[in-house]
Structure formats: structure tokens, C-alpha cells
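*Asks:* sequence first, then the predicted structure, then my questions.
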Amino acid sequence: MAAQEQHYVLPRPTFEKPVKILIVVAPYYKDIADSLVAGAKAEIEAAGGSWEVAEMPGALEVPTAIGMADRRSNFDGYVALGCVIRGETTHYETVCNDSSRALQLLGLQGLCIGNGILTVETRAQAEARADVSGQNKGGGAAAAALHLIALARKWSSESKGIGFKPLGQTIQMAGDIDGTDTV
């Protein structure tokens, strides 16, 4: 059982400037969602960050809300929370796969997202994973977002010296032998 296994947890990152995180939750199973959110809030606060919560009807809407928030707001990162319990139809696979894939695609675009959408077989599994004093998957998702934010901030201050130069700097254009052309 996963609850019995020991695993390594990275030390909590520290920040010079506080982080602002949006927690997007699908409270279909309200008690489980509330536990996930409690764990996420505690982890964000422990890192000195602030949070806001947005609720969506289901797990499929969570990535869309994160994408919208990223385009229209100023959050440093996001925590996706919810719970999908296997039922009698294939809808479970669709919701699990599509919500996870959408979050991954947003992450590959550079968004700092911790995925805490539980995908489980039974309610008991969900309760164990959401429990703040147990597996605390909400806190784990927030920790993942915090680590990604720390990495993004670290790398945003480094430059490879490539790309566009600010207007007014002299650059040599192809065919410009004497270097007199400027941009």
C-alpha cells in the first residue's frame, strides 16, 4: 500500500519575493476536495505565499480555468485539485487522461502547475490521499508548483545571450560589410 512506503521529499523552496498561487479545484466530492485544498493552502502559507481559490464543476474544466487565469491575471503558479473515482463507464478514463494531458501541455508552455487531481478506484483511496495528516496530496501538489516557480525564477535571471536585442543597439546584418547599418 502506498501509505506505508517511504519516499524522499524535497526541502521546501525559499523565495526572496512572495509567490501568489491560484488553487483551482473541482469540488465534485466536496469533503475530499476540502481536504486537498487545506493541504495546498498550508503548504503555500508555509513557503510565505498567498493563494486564491477558484472552483470548477469538474476536473475537465480545471485546465481551462488555469489557462484563462494565466492569460488574464498575475499568478506565479497554479495548483490543480479534484478527485475522479472510477465508475461503471469509460467516462473515468476520459476525465483522467484528458485533464492530466491538458495540465501537462500547459506546463510544457511554461506554466508552473502542481497536479493534485486524484484518480482512484475507491472513495477510501481518495480519502487516504487527500488527508492532510496522511498522504496530503493537496500539499504535495502545492509543493510541486512552488518548486517549479523557484526554478522558473532562477532561470528567468539567466540569459543565454540569444534572441532579439533592444531597439537602438548596433547589429551587423548579412551583407553589411562596413557595419554601418543599425536597427
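*Replies:* Thanks, I have the structure now.

*Asks:* hey, let's count contacts and neighbours off CA atoms from now on
*Replies:* Will do.

*Asks:* against which helices or strands is the biggest helix by length in the chain packed?
*Replies:* Secondary structure of the chain per DSSP state H: the longest helix is helix 137-156. Applying 3 or more C-alpha pairs under 8 Å, 6 or more residues apart in numbering; DSSP states H and E, we find helix 137-156 packed against helix 30-46, strand 77-85, strand 113-120, helix 123-130.

*Asks:* what lies in contact with the longest one?
*Replies:* Read it as helix 30-46. Outside helix 30-46, the residues within contact range by C-alpha atoms under 8 Å, 6 or more residues apart in numbering are 21, 23, 25-27, 50-51, 79, 81-83, 116, 126-127, 130-132, 136-143, 146.

*Asks:* tell me what angle that helix forms with strand 77-85.
*Replies:* Counting by axes from the mean of the first three to the mean of the last three C-alpha atoms, to 10 degrees, helix 30-46 lies at 160 degrees to strand 77-85.

*Asks:* what about versus this one:
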Amino acid sequence: MAGPSHHIMALPEFDKPVKILIVASPYYKDISDHQIAGAVAKLDQVGAAHEIIQVPGALEIPTAIGIAERMSNFDGYVALGCVIRGETTHYDTVCNDSSRAVQLLGLQGVCIGNGILTVENYEQAAVRADPAQMNKGGGAAAAALHLVALARKWGKAEKAVGFTREILLAGDMDNSDTA
């Protein structure tokens, strides 16, 4: 008997180009390759441009995204990696810290789809990464696209924030009288 189904939202539509950075850890290369394939296919569905970079492990993913956010011009990010439980508590540290760092970036307004798998064994990872099965890479790309759409919706400069150009010009005129 199958479990309850879940709703998958339709992908957003964009009137301006979208540029996404996929940050992947190839620690388990075949898992990573499947995640990337799923993410790229999802981005292609909306015509989003993308770039792929690789980092050594899950802990480096949020750091790379933070650097890219400060120094580049991406609209959003897809975090892809895989952490498989081992015999030590290192699993807990990597899972918790990478997830927390991605969440903190998101709370700062960075549009991130989190596709870092945290699983008990390789078989679980393979099913979740496979684009023909659970396609968690594609799901992370879709999440990033939805957040980019929200950021664009709410980020339009339709209302003045701070000083407007007219106020600054009027202020300059007032200052010229006293010079």
C-alpha cells in the first residue's frame, strides 16, 4: 500500500532570464551525477541558465553559496550533496551544520533549494537521487526557482525605500543656496 501522495507545484514562469548556480559535492560521484541531471532537467524546463561548481563535501556547499552570493550575480542556488550515516557522530555534525548553514542563508534572503540528502544507506541515496525515481535534485531546483519567483515578485521597486532621487535633488538645491 502506497503512502499519502504529496502535491508538486507547477514551475513558475519568468519574463526575464534566470541564472542559477548548482553547488554539488561529488563525494559520492554517481549520486551527485544523478542529482545534477535532475536539477539541470528541471532548470531547462523554464529556460534557466545555470552553472555547476563542485566542492569537496556537504559542509562546503553553504560556504560556496555564500561566496557566490556576495561576489557574483546568480538569482538562486541549488545545493546538492549526500551524507550517508556512518559509524561515528560525524554524520550528525555534517547533516546538522550543513542544513543549518543553508537555512541561515535562506533566512537572509538567498534563494536556495536544498538537495543535500541525509540518508541511512547508499540504497536510500540512490533512489532519492535518481531522476527517474524520487528526483531530489530536480526538487531542489524547483524549490530554488519558486524562491526566485517570490523574490522577484516582492523585490520590485514599486515603492520608495529610503531617500528618493527627487528628495536628494531637492536637498542639493537647498544646499546650493547656502554656498
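*Replies:* Yep, it's here. Predicted, not measured: the structure shown is a model, and the values here were computed from it.

*Asks:* now the longest helix of structure 1 on structure 2. Mean distance?
*Replies:* Following superposition, helix 137-156 of structure 1 is found to deviate from structure 2 by 0.4 Å on average (mean C-alpha distance after the TM-score superposition for structure 1).

*Asks:* returning to that earlier point: deepest of the helices and strands packed on helix 137-156 of structure 1, which one?
*Replies:* Looking across these with neighbours counted as mean count of other C-alpha atoms under 10 Å, the highest average goes to strand 77-85: a mean of 27.

*Asks:* which helices and strands sit right next to it?
*Replies:* Going by 3+ C-alpha pairs under 8 Å, 6+ apart, strand 77-85 of structure 1 lies up against strand 20-25, helix 30-46, helix 61-72, helix 91-108, strand 113-120, helix 123-130, helix 137-156.

*Asks:* in structure 2, what range does the fifth one match?
*Replies:* In other words, strand 113-120 of structure 1. Mapping strand 113-120 of structure 1 onto structure 2 (TM-score structural alignment) gives residues 112-119.

*Asks:* mind listing residues that contact the matching stretch?
*Replies:* For stretch 112-119 of structure 2, the surrounding residues in contact (C-alpha under 8 Å, 6+ apart) are 58, 76-85, 95, 99, 102, 105-106, 125, 128, 136-137, 139-145, 147.

*Asks:* correct me, but residue 58 of structure 1 touches residue 64?
*Replies:* No - contact status for residue 58 of structure 1 versus residue 64: not in contact, 10.9 Å apart, counting by C-alpha atoms under 8 Å.

*Asks:* counting neighbours, what do you get for the closest residue to residue 59 of structure 1 other than its chain neighbours?
*Replies:* Excluding its sequence neighbours, the residue lying closest to residue 59 of structure 1 (C-alpha to C-alpha, 6 or more residues apart in numbering) is residue 26, at 5.6 Å. Using other C-alpha atoms under 10 Å, residue 26 of structure 1 has 23 neighbouring residues.

*Asks:* tell me the contacts of residue 26 of structure 1?
*Replies:* If a contact means C-alpha under 8 Å, 6+ apart, then residue 26 of structure 1 has 33, 55, 56, 57, 58, 59, 61, 62, 81, 82, 83 as its contacts.

*Asks:* what's the closest non-adjacent residue to the fourth one?
*Replies:* On the basis of C-alpha to C-alpha, 6+ apart, the spatially nearest residue to residue 57 of structure 1 that is not a chain neighbour turns out to be residue 26, at 5.6 Å.

*Asks:* next, name the residue at the spatial heart of structure 1.
*Replies:* Taking C-alpha atoms, centre = their mean, the centroid of structure 1 lies closest to residue 113, which sits 1.0 Å from it.

*Asks:* where's that one relative to residue 105 of structure 1, distance?
*Replies:* For residue 113 of structure 1, the distance to residue 105 of structure 1 (C-alpha to C-alpha, to the nearest Å) stands at 10 Å.
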